[in-house]
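Novice: Sequence and predicted model, in that order:
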Amino acid sequence: MTTQTDLARRLRTLHAQPPLVLPNAWDAGSARAIEAAGAAAIATTSAGVSWAAGVEDAGGLNRTTAIAALRAICAAVSVPVTADIEAGYDDVAATVAAALEAGAVGINLEDSTGGGLDDPAVHAARIAAARAAAVAAGIDLVINARTDTYLFGDGSGTADRAKAYAEAGADVLFVPGVVDPSTIEQLVKESPLPLNVMVGPGAPTVAELTALGVTRISVGPAITTAAYGFATAAAKELLSSGTYESLSTR
């Protein structure tokens, strides 16, 4: 029987054998589909979980709803799951404890709230609280420290934040909003932590990113967006023309 300790060890090992490619799930059904496709681990997307719950991303989700979705995802698959817990829902220690109880063995923890960057010391404290909660639970949690320096700024201070987050107990640096190869290569050189980037159409391939030194690659809400986009298009066709041609392509 695979224990949570085993899953935590497996997730950490996957980071030591890059690239770790993480399709992002938003519910139990999408998680099962991603596992069936061959994923060695699964990441959740807070945006997708929010939309599935009928609320807006970046502020609409709360701990109770997020953990309920996470519990269903973890129960549906046999691979390690790392959970997007946004900025921790006010009480990081309580959220991490709940995520671990739900079965997660990794988390994403972001350094922005309310559409703006938080002070790096504030986020370092969140990371330290997350690590302490994991130690108390006896789980070797993989902490993916997300910095939004490129989403809400020009990237200034990214290296300094990476160092502070590493010292606080983070394992990986997640920098969404960056797909330029030269910038990625510089981030790999400057960061004391392995680098996670978020990709989509137009981004370098997995092989190219690996060659640049990227350890972890995820797609954020891109799969969720595509799935809901297809549902909308199919429904519009059915309701307008009464035909079903879009369904034949899947």
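Specialist: Nice, I can see it.

Novice: CA only for contacts and neighbour counts going forward, please
Specialist: Noted.

Novice: Which residue comes closest to residue 77 once chain neighbours are left out?
Specialist: Using Cα to Cα, 6 or more residues apart in numbering and skipping the chain neighbours, the partner closest in space to residue 77 is residue 32 (6.0 Å).

Novice: The one you found is in contact with residue 75, isn't it?
Specialist: No - the pair residue 32 / residue 75 is not scored as a contact, 9.9 Å apart, by Cα atoms under 8 Å.

Novice: Roughly how far does residue 215 sit from residue 189?
Specialist: 12 Å (Cα to Cα, to the nearest Å).

Novice: Which stretches in the protein count as helices?
Specialist: Under the criterion DSSP state H, helices of the chain are mapped to 4-15, 28-36, 46-52, 63-76, 92-102, 120-137, 158-168, 181-190, 206-212, 222-240.

Novice: Out of those, which gets nearest to residue 109?
Specialist: Residue 109 lies closest, by Cα to Cα, to one member of the helices of the chain: helix 120-137, at 7.5 Å.

Novice: circling back: and of the helices of the chain, who's closest to residue 110?
Specialist: Closest among the helices of the chain, using Cα to Cα: helix 120-137, at 7.7 Å.

Novice: and that closest one, how far from the chain's centre?
Specialist: 17 Å (Cα atoms, centre = their mean, to the nearest Å).

Novice: which outside residues touch that helix?
Specialist: When contacts are defined by Cα atoms under 8 Å, 6 or more residues apart in numbering, helix 120-137 is touched by residues 88, 92-94, 96-97, 100, 109-111, 140-141, 143, 145, 161, 164-165, 168-170.

Novice: what's the answer for stretch 81-94, then?
Specialist: Everything outside stretch 81-94 that qualifies as a contact, by Cα under 8 Å, 6+ apart, is 41-46, 58, 62-63, 66, 70, 74, 95-96, 99, 103-113, 126, 129-130, 132-133, 142.

Novice: Give me the buried entries from these.
Specialist: Buried residues within those, defined by neighbour count using 16 or more other Cα atoms under 10 Å: 41-46, 63, 66, 70, 74, 95-96, 99, 103-112, 126, 129-130, 132-133, 142.

Novice: Second structure for comparison follows:
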Amino acid sequence: MNKYLHFHHLHNQPTLFKLLNAWDPLSAMLLEQAGCAAIGTTSWGMANARVQQDGESCSFECFITQTKQIVDSVNIGVSVDMESGFSDDIETICDNVLTIAKLGAVGINIEDSSKKTGQLRHINEQSLILGAIRQSLDNAGYKQFFVNARIDTALLAQHQFSNTQARADAYAKAGADGIFIPGLTNPTQIETLCKQLPVPVNMLALPTCYNSEALQNLGVKRLSFGNTFSDNCINLIQKQVSKTLKCSDHGDLFQYNSITLPF
């Protein structure tokens, strides 16, 4: 089974697929070493690594350089968080997706809000974008490349369930392989979408939505962890540095298991 089919298979098994997210080559290698079957990237974590805010704050060329380092560092499939596509022009977005595919990634995550306006794209506009992406990938020989369509209604506090449902249905019909609704936490609505859609539903782990067994029982097929691990690493360093500067006994800094790095 090639890596593209394997990635699809991970979304179509009885057990929910946990997609952990990397932000640099080392984090990617550690996730692979720990047993992840595939990983995603986190644009938030990658932006932190550049000392920038999330939200397409760098050039696409800079983003691709970072992404290539992550993809090249592991032997497992990598799904790339490409935010809103680094453009609002359909042709440019399609070119950007193909650039990512040519790096060796197995899929993308693309949002239906525009970074330029900070607002949701019209449902018809995003459907056209997704359809064009699918056609471009198929024409270039990437028919198994996984397109995960992210719906930002909940994150932008514009969540009327009928709107979210309509977008999910339209994006699936346009050619999306999966539907991602970060911020949606209502169990009844999640279950309704899982039953309604012909493609796997992806949720984001949040302080209000983190029980994978409960989500699996609702029909969710993938749980993404976004910037969780990146944030945890930052938080650990901040706490340890603060403690080190305030105390004289530093023995706790050495109370960790021996480290075996994958290189």
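Specialist: Alright, I've got the coordinates. The shown structure was predicted, so the numbers you read here are calculated from the model rather than taken from an experiment.

Novice: Need the TM-score from the superposition.
Specialist: The TM-score (TM-score structural alignment, normalised by the length of structure 1) is 0.91; 246 aligned residues with a Cα RMSD of 1.9 Å.

Novice: The residue nearest to residue 77 of structure 1 matches what in structure 2?
Specialist: With TM-score structural alignment as the criterion, residue 32 of structure 1 lines up with residue 29 in structure 2.

Novice: How much space separates that match from residue 205 of structure 2?
Specialist: In terms of Cα to Cα, residue 29 of structure 2 sits 22 Å off from residue 205 of structure 2.

Novice: Which residue of these two possesses the greater neighbour count?
Specialist: Neighbours per residue (other Cα atoms under 10 Å) separate residue 29 of structure 2 from residue 205, with residue 29 holding more: 23 against 20.

Novice: Kindly provide the distance from the more buried one to residue 141 of structure 2.
Specialist: Counting by Cα to Cα, the gap from residue 29 of structure 2 to residue 141 of structure 2 is 28 Å.

Novice: Tabulate the helices of structure 1 (JSON lines), appending distance to residue 174 of structure 1.
Specialist: Below are those laid out as JSON lines (distance: least, Cα to Cα, whole Å):
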{"stretch": "helix 4-15", "distance to residue 174 of structure 1": "13"}
{"stretch": "helix 28-36", "distance to residue 174 of structure 1": "21"}
{"stretch": "helix 46-52", "distance to residue 174 of structure 1": "15"}
{"stretch": "helix 63-76", "distance to residue 174 of structure 1": "20"}
{"stretch": "helix 92-102", "distance to residue 174 of structure 1": "18"}
{"stretch": "helix 120-137", "distance to residue 174 of structure 1": "13"}
{"stretch": "helix 158-168", "distance to residue 174 of structure 1": "9"}
{"stretch": "helix 181-190", "distance to residue 174 of structure 1": "10"}
{"stretch": "helix 206-212", "distance to residue 174 of structure 1": "14"}
{"stretch": "helix 222-240", "distance to residue 174 of structure 1": "16"}
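
Novice: Out of the ones you listed, which gets nearest to residue 249 of structure 1?
Specialist: The nearest among the helices of structure 1, by Cα to Cα, is helix 222-240 at 10.5 Å.

Novice: distance from that closest one to structure 2 after superposition?
Specialist: Compared with structure 2 after fitting, helix 222-240 of structure 1 deviates on average by 1.8 Å (mean Cα distance after the TM-score superposition for structure 1).

Novice: quick one on the thing from earlier: between residue 215 and residue 189 of structure 1, which has more neighbouring residues?
Specialist: residue 215 (25 against 15).

Novice: any idea what the more buried one aligns with in structure 2?
Specialist: By TM-score structural alignment, residue 215 of structure 1 lines up with residue 221.

Novice: Who are the contact partners of its match?
Specialist: Per Cα under 8 Å, 6+ apart, neighbours of residue 221 of structure 2: 11-13, 15-17, 200-202.

Novice: Now the buried members of these.
Specialist: 11, 15-17, 200-202.

Novice: ok so, going back, just to check, the match of residue 32 of structure 1 is in contact with residue 73?
Specialist: Yes - contact criterion Cα under 8 Å: residue 29 of structure 2 and residue 73 qualify, at 6.4 Å.

Novice: Now check structure 1 for the residue matching residue 86 of structure 2.
Specialist: Checking TM-score structural alignment: residue 86 of structure 2 goes with residue 89.

Novice: next one: residue 166 of structure 2
Specialist: Superposed on structure 1 with TM-score structural alignment, residue 166 of structure 2 falls opposite residue 160.

Novice: Spit out the contact partners of that match.
Specialist: Contacts of residue 160 of structure 1 (Cα under 8 Å, 6+ apart): none.

Novice: From residue 187 of structure 1, how far out is it?
Specialist: Taking Cα to Cα, one finds residue 160 of structure 1 at 11 Å from residue 187 of structure 1.

Novice: Check residue 54 of structure 1 too.
Specialist: From residue 54 of structure 1 to residue 187 of structure 1 the distance is 36 Å (Cα to Cα).

Novice: who has more neighbours, those two?
Specialist: Per other Cα under 10 Å, whichever of residue 54 of structure 1 and residue 187 has more neighbours is residue 187, with 23 against 11.

Novice: That one contacts residue 162, doesn't it?
Specialist: No - contact criterion Cα under 8 Å: residue 187 of structure 1 and residue 162 do not qualify, at 9.6 Å.

Novice: how many neighbours does the aligned residue in structure 2 for residue 6 of structure 1 have?
Specialist: Matched by TM-score structural alignment, residue 6 of structure 1 corresponds to residue 2 in structure 2. Using other Cα under 10 Å, the number of residues around residue 2 of structure 2 comes to 8.

Novice: again with residue 101 of structure 2
Specialist: Residue 101 of structure 2 has 21 nearby residues by other Cα under 10 Å.

Novice: Having no further points to raise, I will conclude here.
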